[in-house]
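**Student:** the following comprises the amino acid sequence and a computationally predicted model.
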Amino acid sequence: MAGHSKFKNIMHRKGAQDKKRSAMFSKLSREITVAAKMGMPDPDMNPRLRLAVNNAKSQSMPKDNIQRAIDKATAGEGDDYEEIRYEGFGPGGVSLIVEALTDNRNRTVTSVRTAFSKNGGNMGSAGSVAHGFDRLGLISYPGSAGDEEKVLEAAMEAGAEDIESSEDGHDIWTSMDDLHEVAGALEKALGEAESVKLAWRPHTRVEVGESEAQTLLKLIDILDDDDDVQTVWGNYDVSDEVMEKLGA
């Protein structure tokens, strides 16, 4: 898939993430601490922690920050966070999945509901949009990893299920269970990935026009700015032309 149906744009604009590096590090640290508390504090023995650490490294998070987050868990420090998934609808009938880690469910649900209601959307009940997505593993590589044919061949040999390539890079999809095995095989063939994570992949995508896209991206920005929100996923597709008009 080309253009803004690519993963980096489904989960919103990478440029916006880069401007919020401090907040992003805080969210990555929270995930590392939670993962370490739930299992062994050794990434080699804890798949979720390994995933969290790899994601932190892919965002250039300093090693000291990563280790501090793990140490918090082993020392029994830090708040006890609860994983919550919210689902809702944005402008133009777009489906959104909001993943959060919170120590105060009431605070988080109020913030998320307010963001939806004030920006052309509305929250739905649990399961209201998740049925339109698949929960999969996602491995992303930059375009410099190789051309589509090279990456496709490596992905097939590694046991991946699907690949989407564009001039921006390559998104390789796997089943949840195969994510770590496929990522390891790809690292040997293509080098270190840009990111390795669990993702929500939509069955279909909704084309969003300029006016609706502006409101939608504002909604996603507000959700993403919430300290409790880890990731926002959606099934929107915004054309390059519209993104350019919006300065995104």
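**Tutor:** That came through, no problem.
**Student:** going forward, measure contacts and count neighbours with C-alpha atoms only.
**Tutor:** Noted.
**Student:** now the top helix by length along the chain: buried residues?
**Tutor:** In the chain, with assignment by DSSP state H, the single longest helix is helix 21-38. Residues of helix 21-38 classed as buried by neighbour count (16 or more other Cα atoms under 10 Å): 23-37.
**Student:** of all these, which comes closest to Asp228?
**Tutor:** Lys27 (7.9 Å; Cα to Cα).
**Student:** tell me how far that closest one lies from Val232.
**Tutor:** According to Cα to Cα, to the nearest Å, Lys27 and Val232 sit 13 Å apart.
**Student:** same check, this time on Phe89
**Tutor:** Distance from Phe89 to Val232, counting by Cα to Cα: 12 Å.
**Student:** shared neighbours, the two?
**Tutor:** Common neighbours of Phe89 and Val232, using Cα atoms under 8 Å, 6 or more residues apart in numbering, are Leu96.
**Student:** quick check: chain neighbours aside, which residue is closest to Met40?
**Tutor:** Asn46 (5.6 Å; Cα to Cα, 6 or more residues apart in numbering).
**Student:** dump the residue contacts of that neighbour.
**Tutor:** Asn46 touches Ala35, Ala36, Gly39, Met40, counting by Cα under 8 Å, 6+ apart.
**Student:** again with Arg48
**Tutor:** Counting by Cα under 8 Å, 6+ apart, Arg48 has contacts Ala35.
**Student:** SS state for it?
**Tutor:** What DSSP: H, G, I helix; E, B strand; the rest coil gives for Arg48 is helix.
**Student:** tell me if Asp134 really is in a strand.
**Tutor:** Yes. According to three-state DSSP, the state of Asp134 is that of a strand.
**Student:** from His203, how far off is it?
**Tutor:** Asp134 is 7 Å from His203, where distance means Cα to Cα.
**Student:** then Val151?
**Tutor:** On the measure of Cα to Cα, Val151 and His203 end up 23 Å apart.
**Student:** of these two, who's got more company?
**Tutor:** Val151 (24 against 10; other Cα atoms under 10 Å).
**Student:** second one coming, line it up with the first:
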Amino acid sequence: MAGHSKWANIQHRKGKQDKIRSKMFSKLSKEITVAAKMGDADPDKNPRLRLAVKAAKSLSMPKDVIDRAIKKSQAGDAADYTEIRYEGYGANGIAIIVEAMTDNLNRTASNVRSYFTKSGGNLGQSGSVSHGFDRVGEISYPVEVGDADTVMMAALDAGADDVVSDDDGHWIYCAMESLNDVSDALEKALGESTESKLIWKPQVLTEVDLETAQKLMKLIDLLEEDDDVQDVTHNFDIPEDVAAQLDA
């Protein structure tokens, strides 16, 4: 199904996230603080904060770090962050969505624009590429949780819209506004998920060649290394033979 990129999960499995673990902790701490500041400091009463805490726990963030991030939201000197989305094109017109959280819009915009330029792409106007994506909830489970039919039945019973299962795991999709309810129902049926979050799901995936893949991975690495960038989404898929050459 369009939207599920096996390469993204290969990257995750091979430890890409481990290399930037400290940055992930920093980004998640920021999200927790902002979510708690915008709503209730109790995750049970704040859906956005609950998702952020769940994401932090999925990466084994220590409880005291999570608690500190929540308490920081109640401090009078907590930084004010602006959430902003950038849209642009990578090599060969591949669509890229960048979600950022910043206390300096000029700095972030300048940095993001430079990353696109350095990698053979260009930053576009707001809305220039997001029309090719759907904003949905995504809940992931490891392959060990059950076979495809078992997960499909549980997902449909929980109110999900679609499921993708392969040798790497199960990905369940639902309406954006239903994410918390579907996630809760699935937790009762299948246990705790690996991850539960809102995503930009591409309507169509585009396979890329080696040269394009190298430029795109350079762009994504630059973006993900930036402290202001929270998430990066794209609509490309890397065929297994090209992925093998990237790993070589």
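**Tutor:** Received it, and whenever you're ready, just let me know what you need. A quick note: this is a predicted structure, and the numbers were derived from the prediction, not measured.
**Student:** got a TM-score for the pair?
**Tutor:** Remark: TM-score between the superposed chains equals 0.95 [TM-score structural alignment, normalised by the length of the first structure]; 246 aligned residues with a Cα RMSD of 1.6 Å.
**Student:** circling back to that earlier point, now do the longest helix of the first structure: which elements does it pack against?
**Tutor:** helix 47-58, helix 63-74 (3 or more Cα pairs under 8 Å, 6 or more residues apart in numbering; DSSP states H and E).
**Student:** how close does that helix sit to the second structure?
**Tutor:** Following the fit onto the second structure, the mean deviation recorded for helix 21-38 of the first structure is 0.3 Å by mean Cα distance after the TM-score superposition for the first structure.
**Student:** that helix vs helix 63-74, what angle?
**Tutor:** Inter-element angle recorded for helix 21-38 of the first structure and helix 63-74: 40 degrees (by axes from the mean of the first three to the mean of the last three Cα atoms, to 10 degrees).
**Student:** could you count how many residues lie near Ser110 of the second structure?
**Tutor:** Neighbours around Ser110 of the second structure, by other Cα under 10 Å: 10.
**Student:** wasn't it part of a helix?
**Tutor:** Yes. In this structure, Ser110 of the second structure lies within a helix as judged by three-state DSSP.
**Student:** and it, how far from Asp181 of the second structure?
**Tutor:** In this view, Ser110 of the second structure and Asp181 of the second structure are 39 Å apart by Cα to Cα.
**Student:** now do Gly146 of the second structure
**Tutor:** Taking Cα to Cα, one finds Gly146 of the second structure at 21 Å from Asp181 of the second structure.
**Student:** list the helices and strands whichever strand or helix holds Leu223 of the second structure packs on?
**Tutor:** Here Leu223 of the second structure is covered by helix 210-225, with elements defined by DSSP states H and E. Other helices and strands packing on helix 210-225 of the second structure, by 3+ Cα pairs under 8 Å, 6+ apart, are helix 105-118, strand 229-234, helix 240-247.
**Student:** will you turn the ones you listed into JSON lines that also has distance to Asp166 of the second structure?
**Tutor:** Below are those laid out as JSON lines (distance: least, Cα to Cα, whole Å):
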{"stretch": "helix 105-118", "distance to Asp166 of the second structure": "32"}
{"stretch": "strand 229-234", "distance to Asp166 of the second structure": "20"}
{"stretch": "helix 240-247", "distance to Asp166 of the second structure": "15"}
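**Student:** what's the most buried one of these?
**Tutor:** Of these, the one with the most neighbours on average (mean count of other Cα atoms under 10 Å) is strand 229-234, at a mean of 21.
**Student:** by contact count, what packs against that strand?
**Tutor:** strand 95-102, strand 195-202, helix 210-225.
**Student:** who wins for proximity to Thr82 of the second structure among the ones you listed?
**Tutor:** Of all those, strand 95-102 comes closest under Cα to Cα, at 5.3 Å.
**Student:** after superposition, how close is that closest one to the first structure?
**Tutor:** Mean for strand 95-102 of the second structure is 0.3 Å (mean Cα distance after the TM-score superposition for the first structure).
**Student:** what's in contact with that strand?
**Tutor:** So strand 95-102 of the second structure is in contact with 81-90, 108, 129-130, 223, 228-236, going by Cα under 8 Å, 6+ apart.
**Student:** so that strand versus strand 229-234, what angle?
**Tutor:** Here strand 95-102 of the second structure runs at an angle of 170 degrees relative to strand 229-234 (the same axes, to 10 degrees).
**Student:** what's near enough to touch Asp227 of the second structure?
**Tutor:** Asp227 of the second structure neighbours (Cα under 8 Å, 6+ apart): Lys23, Ser26, Lys27.
**Student:** about what we covered before: select, out of the helices and strands packed on strand 229-234 of the second structure, the one closest to Asn122 of the second structure.
**Tutor:** Nearest to Asn122 of the second structure among those is strand 95-102 (9.8 Å), distances taken as Cα to Cα.
**Student:** what's the spacing between Leu186 of the first structure and Phe7 of the first structure?
**Tutor:** 18 Å.
**Student:** what of Glu87 of the first structure?
**Tutor:** Glu87 of the first structure is 18 Å from Phe7 of the first structure, by Cα to Cα.
**Student:** cool, Arg68 of the first structure as well?
**Tutor:** Distance of Arg68 of the first structure to Phe7 of the first structure, computed by Cα to Cα: 30 Å.
**Student:** between those two, which has more neighbouring residues?
**Tutor:** Set side by side, Arg68 of the first structure and Phe7 show more neighbours around Phe7, with 23 against 14, by other Cα under 10 Å.
**Student:** for stretch 178-196 of the first structure, buried residues please.
**Tutor:** Buried residues in stretch 178-196 of the first structure (16+ other Cα under 10 Å): 178-180, 182-183, 185-186, 189-190, 192-196.
**Student:** in helices, which of these fall?
**Tutor:** Short answer: those in helices (DSSP H) are Leu179, His180, Val182, Ala183, Ala185, Leu186, Ala189, Leu190.
**Student:** Gln214 of the first structure: which of the residues you listed is nearest?
**Tutor:** Leu179 (34.1 Å).
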